[in-house]
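>>> What follows is a protein structure lacking sequence information:
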């Protein structure tokens, strides 16, 4: 039986679908730049002599982007195409004996490659993938298991990430050669783990857990890697705090199945509060899913470990509701960017530490900005208790191609992360990026409405924000970005309940918050970007001006504390705000408006920051 997934160490690339053995393929790979895009015509995919370094003329440490210092390359480019190469032997793959002895399959998995990837093994094209933030995989059994287990095979990856193509979902990655304004150095190519996994012929590929607390049940969407040749039985076991919570069996004849697991313990409404998940009590339910031959009395064909959280996320009566009760959201904007490794985390431990810092500072939520974060980060949010607003990187253009790309990738994002209890809101669009004329263009308005509706169609269990910050068309939360530099201005704007009846005419950032036609269903109002106070603890003359972006400037530590308290006190006192998101957690490249510097060192004592963030009281 797999170890308890809720108690894992945070290194597995897929925290909610684990088998006991997997093989990490990160480390040293060979790299080639292909600036004139001649590699395909030049036959680079067929260059399988690893000793010939004429083309693959440098090494790179995967999974760090070649632009970063951690990769060992540190070449900011811009380079539109990257080629990677490494050896792969069946003998080095954990569980390889089962491939020949029991007909198991070897699956090659990529967590994320920015932006479009093609993959070859021994010169044979395995396939391709588009979308820089979502996972993909290939069955490599036929090639890898051919011949001796010690035979060396050659894996080649071509990654295309054109910095000039603004129809790609780019987020905060700069389209110019050098970082400028609020945009950062690029993260191209392989930037999340690559690994191999041996799976049985009939194998679980995806699990989608949806808690139904009121219905005393958990709904499960299960996907097998392939349709079973004969019907099988899927057995689900749920445990909470080491005790059996539920068992369920279902006959499965198709590749995809939806089933409902009854959880009788939830019928006791008074006892539910001892089982539900929240930031204050991040309780997780362990799950084991087995695929059994035939009617379930035969062989165990596959077994995976997973986890879930019993919680609900909704809105109502101008409040955000967690587990049916009003919950005040204290969030921080996180860029998920590190100075030596860019959008890739420097290691798995850094992801845990990021979550710990968020909690230590007094926040109960994080908005990872213009980035789909590593699933291992989401695991620590699940386990330690931090709400997450699931956002994606946006494109900068509005064209049919940009719409196709973002919509496709967004659906893959929701599919990947739908089971994480920490994610309580979906945010497919930010500040009208990629829909800059949404206030006047009916096509762009239709796009934001459709994207929000599509998100609800595939996951009706969470609120959706159609366009975070302003120019809302169909959002479940009215969100505002307002970088007023004094608490007095914030108090004037958000200090009266009358604001809620005047949102259609509210223009705090020069943009209308609600577009005509947006329907007020008594959505909660949140200030989801504000603050941004610039402060560099070293003397300002030692920091180049172009690396000290901020919306206002503090002169010293006391002034920084005073400004923070001034802004946050006004927000805490607002009778209309259901929550906030402070900008931002850390300094990031030229942005010097973090509560922590880029190395995650606090600019004030953590205890002082926590007092300011919480208003000296836990809400």
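Okay, I see it. Remember, it's a predicted structure, so these values are computed and weren't measured experimentally. Numbering: from 1, shown residues only.
>>> Only C-alpha atoms from now on, for both contacts and neighbour counts.
Noted.
>>> Compute the first-to-last residue distance for stretch 187-203.
Stretch 187-203 has its terminal residues 33 Å apart, counting by Cα to Cα, to the nearest Å.
>>> Just the buried positions in that stretch, please.
Under the neighbour-count criterion of 16 or more other Cα atoms under 10 Å, stretch 187-203 has 187-203 buried.
>>> Chain neighbours aside, what residue packs nearest to residue 359?
residue 386 (7.3 Å; Cα to Cα, 6 or more residues apart in numbering).
>>> what's the neighbour count on the one you found?
Other residues within reach of residue 386, judged by other Cα atoms under 10 Å, total 26.
>>> Correct me if wrong: it contacts residue 279.
Yes - proximity of residue 386 to residue 279 meets the contact threshold set by Cα atoms under 8 Å, at 5.2 Å.
>>> Show me the common contact partners of the two, please.
Applying Cα atoms under 8 Å, 6 or more residues apart in numbering, one finds that residue 386 and residue 279 are jointly contacted by residue 364.
>>> Pasting the second one now:
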């Protein structure tokens, strides 16, 4: 008997507790970043000759670990022939999808190699994270010819620590992006949205101290309307240390002490708190400081719960009026290109008197959730479990769980946004 697809609408507080600590750095936008956005050279590789040898064995799994396009070979002199040369290759804009930038790639599904050259000045006592906000679908990433890792999923962020590989001067980052649809993947090979390929969201190089604020959550305590709670997780901590939390508008500053693994719980009473609501989307500036590291965020405080068939926002029943949105600009082919594109979509929802948006059918750009916070819109988030998935394949379920976990617990705008009132890991399933 076929296993039925589990369709879950789970409220944020419950979801967060079930997934625990995650590895991705929170609030990358608040860090000291070098943007790698811009023009990237690209090579189309439909037969994956730059990844496999003639035996279909991956070059990066060979004894030498070399031989693929990620080697980024250059001409030493004019007599040397390099068949696939990034220096002479055309360019695509990142972030962006290849379908809307090159007519010959409009319907292409397969592998495209991206290469970006950038200069760096790595400092002693600093750590460096290479961060991708999203790339569709399977991405293999290399820095200076060395493989950093692989990521599956076209809509969630991923990162690699590159402290030991980053060079002073010129560096080469190469990405093998493959948007091939497969029945056993999430999403499956049949959907009702365009399968855009490429590095579709921001690429950043973050510079961090040796011990930095890796993860955090600050929210209104459940059932306690005058208490905030959460946690702080440091990375690189070797002993207990103090972390300061400051909310200037509430005239509130307090300290917590981590354990020797860098973890600390937060629980602090507050007075005169204005709750976030669609009518009054109040956000507070929150500053977290640990040693020389500092993270700034804007957070709204609210309670969300159910009572019978009602959804209660700040203790009062709320009737949801909303629309479903795709992560696309309907006026220009492709994914949204700017904050203005995202704000346009949400403004249309507000003009329709919505208090709620369904971000279908996959994780949207994190900036979309930040803007929803500011504009007074509750949010429904989704993992791309859609239609005819391979229910009999346990790896498919593991993939779905991983992407839902990423959606809830990794992406900072989703995690510390208290306007995301529920998540789903199944859309339009046949059961």
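That came through, no problem. Bear in mind the structure is a predicted one, so any value in this text is a computation, not a measurement.
>>> Just give me the match in structure 2 for the residue nearest to residue 359 of structure 1.
Taking TM-score structural alignment, the alignment pairs residue 386 of structure 1 with residue 377 from structure 2.
>>> again with residue 25 of structure 1
Using TM-score structural alignment, the partner of residue 25 of structure 1 in structure 2 is residue 36.
>>> Now do that match against residue 313 of structure 2, distance only.
Counting by Cα to Cα, the gap from residue 36 of structure 2 to residue 313 of structure 2 is 40 Å.
>>> Determine how far stretch 166-181 of structure 2 lies from the middle of the whole chain.
How far stretch 166-181 of structure 2 lies from its chain's middle: 18 Å, per Cα atoms, centre = their mean, to the nearest Å.
>>> swap in stretch 446-457 of structure 1?
Centre-to-centre, stretch 446-457 of structure 1 and its host chain are 19 Å apart (Cα atoms, centre = their mean).
>>> Give the aligned range of that stretch in structure 2.
Under TM-score structural alignment, stretch 446-457 of structure 1 corresponds to no residues of structure 2.
>>> What is the equivalent residue in structure 1 for residue 127 of structure 2?
In structure 1, residue 127 of structure 2 lines up with residue 105, judged by TM-score structural alignment.
>>> residue contacts, its match?
Listed by Cα under 8 Å, 6+ apart, the contact set of residue 105 of structure 1 reads 99, 139, 140, 141, 198, 199, 200, 201.
>>> rerun at 6 Å
Taking Cα atoms under 6 Å, 6 or more residues apart in numbering, we find residue 105 of structure 1 in contact with 99, 141, 198, 199, 200.
>>> Taking the residues you listed together, which two end up most distant?
Across these, no pair lies farther apart than 141 and 200, at 11.4 Å, counting by Cα to Cα.
>>> what ranges do the helices span in structure 1?
97-102, 141-144, 348-360, 375-384, 400-417, 442-458, 487-494, 557-573, 606-614 (DSSP state H).
>>> So which of those is the most surrounded?
Mean neighbours per residue, mean count of other Cα atoms under 10 Å, is largest over these for helix 375-384, with a mean of 24.
>>> mean shift of it relative to structure 2?
Following the fit onto structure 2, the mean deviation recorded for helix 375-384 of structure 1 is 0.7 Å by mean Cα distance after the TM-score superposition for structure 1.
>>> Do I have it right that residue 232 of structure 2 meets residue 264?
Yes - using Cα atoms under 6 Å, residue 232 of structure 2 makes contact with residue 264 at a distance of 5.2 Å.
>>> In terms of distance to residue 606 of structure 1, which of the contacts of residue 105 of structure 1 ranks first?
Nearest to residue 606 of structure 1 among those, counting by Cα to Cα, is residue 198 at 44.8 Å.
>>> Tell me who's in contact with the match of residue 25 of structure 1.
Per Cα under 6 Å, 6+ apart, neighbours of residue 36 of structure 2: 203, 204.
>>> measure it to residue 198 of structure 2 for me?
Look at residue 36 of structure 2 and residue 198 of structure 2: by Cα to Cα, they are 15 Å apart.
>>> Now do the contacts for the equivalent of residue 110 of structure 2 over in structure 1.
Residue 110 of structure 2 maps onto residue 80 in structure 1 when the alignment is built from TM-score structural alignment. Residues in contact with residue 80 of structure 1 (Cα under 6 Å, 6+ apart) are 35, 160, 161, 162.
>>> and the residues you listed as JSON lines, adding distance to residue 318 of structure 1 and neighbour count?
Shown next, in JSON lines, are the contacts of residue 80 of structure 1 (distance: Cα to Cα, whole Å; neighbours: other Cα atoms under 10 Å):
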{"residue": "35", "distance to residue 318 of structure 1": "52", "neighbour count": "14"}
{"residue": "160", "distance to residue 318 of structure 1": "45", "neighbour count": "23"}
{"residue": "161", "distance to residue 318 of structure 1": "42", "neighbour count": "23"}
{"residue": "162", "distance to residue 318 of structure 1": "43", "neighbour count": "18"}
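>>> Out of those residues, which sit inside strands?
residue 160 (DSSP state E).
>>> Distance check, the match of residue 110 of structure 2 against residue 305 of structure 1.
Using Cα to Cα, one gets 39 Å for the distance from residue 80 of structure 1 to residue 305 of structure 1.
>>> Over to residue 407 of structure 1?
Taking Cα to Cα, one finds residue 407 of structure 1 at 30 Å from residue 305 of structure 1.
>>> repeat for residue 196 of structure 1
17 Å.
>>> hmm, back to that, quick one: which two of the contacts of residue 80 of structure 1 are the most distant?
35 and 161, at 10.9 Å, using Cα to Cα across these.
>>> got the contact list for the most centrally placed residue in structure 2?
Here the mean C-alpha position of structure 2 is nearest to the C-alpha of residue 157 (Cα atoms, centre = their mean), at a distance of 2.9 Å. By Cα under 6 Å, 6+ apart, the contact list for residue 157 of structure 2 reads 132, 133, 134.
>>> any idea what it aligns with in structure 1?
Using TM-score structural alignment, residue 157 of structure 2 sits opposite residue 135 in structure 1.
>>> Which residue, other than its chain neighbours, is closest to that match?
Once flanking residues are discounted, residue 135 of structure 1 sits nearest to residue 111: 4.3 Å by Cα to Cα, 6+ apart.
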